[in-house]
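In: below are the sequence and a predicted model; questions follow.
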Amino acid sequence: MNWSKLLQNVYSVGCMCGRRGLLKECSPDVQLTSFEARKLLQNIVGSPKHFGEPVDPQVASEANQLPKKQTDLPAKRMLDSYKEMVIPLGRDKNHRDKYLLTENSLRFGRFFEDLDTMAVLISYGHNHDPSKGPTHKSPISIVTAMVDSLKTKTEQVNHEKDLFVRGHVIWVGSSSMEVSMIVEQELNGRMNQVIAANFLMVARDPITKKKAFVNPLDLRSPEEEALFELGQAHKQTRTLQSQTSVLKIPPNDLERNSLHDMFLKTVDTKSIPFFCIFNYCNASVCSLRHCLYHVSGTLNNLIPPANCVWMSDAGLKNVLHCFQQQRNLYNKVFGGYLMRKALELAHANAITHSKSLTHLKCVDDISFRQPVEIGHLLFLSSRIVYTHKKLLQLRVHAQVLNPLTDEQKTTNTFQFTFSAEKDVPTVVPRTYAEYMLYVEGKRHLDSHL
């Protein structure tokens, strides 16, 4: 593969036509496969080919000359970052095997890896300096900060046909960018949308690890302005969600009443006379002790209602040793790999709970708080936190452990929404912490209905 020619073709794309959710689409001279996109990124970034090798000297040298303010960088059009990629399920049977879950279903976690790669490639395209040539290596590091949203648009995905990924930058801050992407597949002679995704990317100085400025956007049409405003609205929504988290604001009156009703349904009034204990509540210390004894006994003998499961029994766990084969361009564990493993654990959790095939509906609020180092242990804990008829809301918590120091850190939290083929058992919380997870899960699911 002539990577110099490929780089030239990728950076020379520039046509405009309407597309729902994107500014444009076009056909580059060379359409990248997902494998070629990863190899291309290695050349753009100048990342070492082998684990432990030093960073490219050119990148280290230019990192010391990064702009001190954003206005020093030229403004870019949205079309400057437009990229296309093909996931060759149809043309490459060996590649297809990596995506198959069963004979006719696909591993959506593999798409996470491809979308993460695509988002990084698009971000580098936005910040590329064309005056330095197509083979010039980027002096900044760009990583995924958050998956703002990822929604599946259809359950009809043909595992024997290619999938096409298209996307570009729609919003920028001083050091962050929002990348919007769609995945499509030909169906009955027309392109059918499979996935719509928005990734939040951040730029960093590869030496100091502090923020690096990104090129501002030059908005020249109403379509571009509308997309930029959409990205701005996404930012405001993220800010609002962080301010209204159950960790900062308690449940509202409606949520509290719902939780109390749920609690009452779990009380076993036959084994212990819960509603009779209040007869003992008078000024007598002895009676108060008797009351507390009955309350304690009652709370320890809660039972789930019919067709319900305790939240504590609706989870799965996994532990992974992070090897260098899963490293990204910066010798950390690849974010797409983390998302895939979290999704696959959540999927296993969903199908064991529902006893049916499940389909991924939506992913949101995937935040990357800490990088995962090679050699560390990654603990994944999945739990079904809310259910409604055929829908399941799952939360996966990722924690990393340094086996040499015992230092533990939360690296990621994931929110997944699945649909089953039939109504699923209701998940019921039993502790206060579980009630808060229930409220959080219900808010996530309600936001997608």
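Out: That came in fine, so what should we check first? Bear in mind the structure is a predicted one, so any value in this text is a computation, not a measurement.

In: going by C-alpha atoms from here, please, whenever you check contacts or count neighbours.
Out: Noted.

In: assumed Tyr438 was part of a strand.
Out: No. In this structure, Tyr438 is helix, not part of a strand, as judged by DSSP: H, G, I helix; E, B strand; the rest coil.

In: wait, what's in contact with it?
Out: Applying Cα atoms under 8 Å, 6 or more residues apart in numbering, we find Tyr438 in contact with 385-386, 429.

In: how about JSON lines for the residues you listed, with neighbour count, distance to Gln393 and secondary structure added?
Out: Output for these, formatted as JSON lines (neighbours: other Cα atoms under 10 Å; distance: Cα to Cα, whole Å; DSSP: H, G, I helix; E, B strand; the rest coil):
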{"residue": "Val385", "neighbour count": "29", "distance to Gln393": "6", "secondary structure": "strand"}
{"residue": "Tyr386", "neighbour count": "26", "distance to Gln393": "5", "secondary structure": "strand"}
{"residue": "Pro429", "neighbour count": "24", "distance to Gln393": "14", "secondary structure": "coil"}
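
In: comparison target, given below:
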Amino acid sequence: MQSTRQLLQRTVRQAASRPAASKWATATGTARTRANATPSAIRQLSSTARKDEASPSSLLTEHAAPEAEGEAVNRIDSLLKLTDRLSRQSRNAALPLNLRAQGSYVKGEPAPPVMAEDEELVPLPETRRMGDSYVQLDLPFSTDAALREQYVGGLSKVRLGRLMEDFDSLAGAAAYRHVLPDGVDIVEASKYGFYLVTAAVDRMDLLRPLQNADGSVPDLRLSGHVSYTTSSSLEVFLRMATIPSSPTDESATILIGRFAMACRSVKGGKHNVPQLLVDGPEEQAMWSMGRDMREGKKKRSGASLNKTPPTAEEAAMMHNLFLQRSEIYDRKTPTPSDIIFMSDTRVSSASLMHPAERNVHNKIFGGFLMRLAYETAYSTACLFSRSPVTFVSLDELQFAQPVEIGSLLLLDSKVTFSPMVGEHHSFHVSVEAATCDLYTGEKKITNTFHYTFSAERPLSRHVVPKTYRQAMQWLDAQRRRRVGIEVRQAYTQAL
């Protein structure tokens, strides 16, 4: 008989690394996270989704075996309990405010402090525990009017892009706290010959509405800690939850995310990080999930459409689209009212990058980029759906290149997939970020963001690709959709 651990590992690998294949006509829109939904309504939507997906489509319908799925729910539930325990046990868990550079910016001057000749450094730790890296940021909206002014308002009620900016700070703080000796400031890291960068955001999933039933915003706690390490990289598990009103109350999880951090030597190449010691079944479950997710990410990367051709079933899906909706591509006929080409959903922006948004390495702060990209994607989603939308998930974010101060940041956002058959609310938006040198015109792609949104009303239009590159983006969004549906189903069952 398989052990519980084997079942858990099998479940995560199945959810994270299945090959993607589907028939376009059976794609479903089951990730319906409405702005006014209650936790019970979200669970009901998840249950409905499982029934709706009992179709021949393998892209959106394959799920773990019932017994393994139950183990996955228990596993995720233990992760949430772990963060509550670390919150109670940790001392000095407040988020440091020095992840951004301090003082005046002088172009050409190095950001890191110079080590004095007679200065002795506290040795770097060789091992760490999860609690050593725990950090949290409390947002008491109910009592702080100035805080509400910063985070609440506008069409989206809560500025989720602003919260994403905080999450990037949280991930960086947790990673530095894991690598540096206790009590050493983040700006001192360069004296040890290393620095940390956000390599990717693997997922961020909204599990409950950000607003209360009466429209108010609850007091929120953002927390994070290192959950998995390799020799030179770290995964930071992040959680947004309500703040309990009393010590006996339990917090309610609203959002879960995973950030991948890389440790680099200032001389070039990788820099080692302390080994993560695991204590108890909850921490073991957290560590195992990080390892399995990493393995699944490698498999998906190897099968990426940027590296390999579409599967036979995906190729057939595109051909079926051409055969069954050939009038879409006929230049002599007008485009049907229920169809919009991917390129026609595009929203673009350009912003100069100023020193005020720099990090301790004198590069533009990654959280600031996340905020700009999210707000661009949100605008794209509203324009496409012609209705208010709710953020469902950040499916993936890759940080390929740093953004330099003084560069022009170009954001190119478009809807990459929406289901074509049936009544659906959810769809996908991708944002490509590039920098442009104002004097040479040279452009470099720095980041790619992939989001899922849910419209308040059923979608009345459907996105279709026009070029081969857009067709690959269309297929890729469907692959991400399958993974996202499975992940959110497992999460919502654990609530």
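Out: Good, I have the coordinates. Not measured: the values here are computed from a predicted model.

In: on that earlier part again, need the contacts of Tyr438 of structure 1 in CSV with distance to Leu66 of structure 1, can you?
Out: CSV is the format used below for those (distance: Cα to Cα, whole Å):
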residue, distance to Leu66 of structure 1
Val385, 45
Tyr386, 47
Pro429, 51
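
In: which of those lies closest to Thr266 of structure 1?
Out: Closest to Thr266 of structure 1 out of those is Pro429 (9.6 Å), distances taken as Cα to Cα.

In: residue contacts, that closest one?
Out: 310-312, 435, 438.

In: so which residue of structure 2 lies furthest out from the middle?
Out: Asp118 (43.5 Å; Cα atoms, centre = their mean).

In: and the gap between Arg481 of structure 2 and Ser426 of structure 2?
Out: Separation of Arg481 of structure 2 from Ser426 of structure 2 (Cα to Cα, to the nearest Å): 10 Å.

In: which neighbours do these two share?
Out: With contacts defined as Cα under 8 Å, 6+ apart, the residues adjacent to both Arg481 of structure 2 and Ser426 are Thr452.

In: my read is that Trp287 of structure 2 contacts Tyr228, right?
Out: Yes. Look at Trp287 of structure 2 against Tyr228 with Cα atoms under 8 Å: they come within range, at 5.2 Å.

In: so between the two, which is more surrounded?
Out: Counted by other Cα atoms under 10 Å, Trp287 of structure 2 and Tyr228 do not tie: Tyr228 has more neighbours, with 25 against 22.

In: counterpart of that one over in structure 1?
Out: Aligned counterpart of Tyr228 of structure 2 in structure 1: Trp171 (TM-score structural alignment).

In: do the same with Leu394 of structure 2
Out: By TM-score structural alignment, Leu394 of structure 2 lines up with Val363.

In: which ones are touching that match?
Out: Applying Cα under 8 Å, 6+ apart, the residues near Val363 of structure 1 are 147, 149-151, 414-417.

In: one more time with 6 Å
Out: Applying Cα atoms under 6 Å, 6 or more residues apart in numbering to Val363 of structure 1 gives the contacts 149-150, 415-416.

In: next step: those restricted to strands.
Out: 149-150, 415-416 (DSSP state E).

In: fine by me, thanks again.
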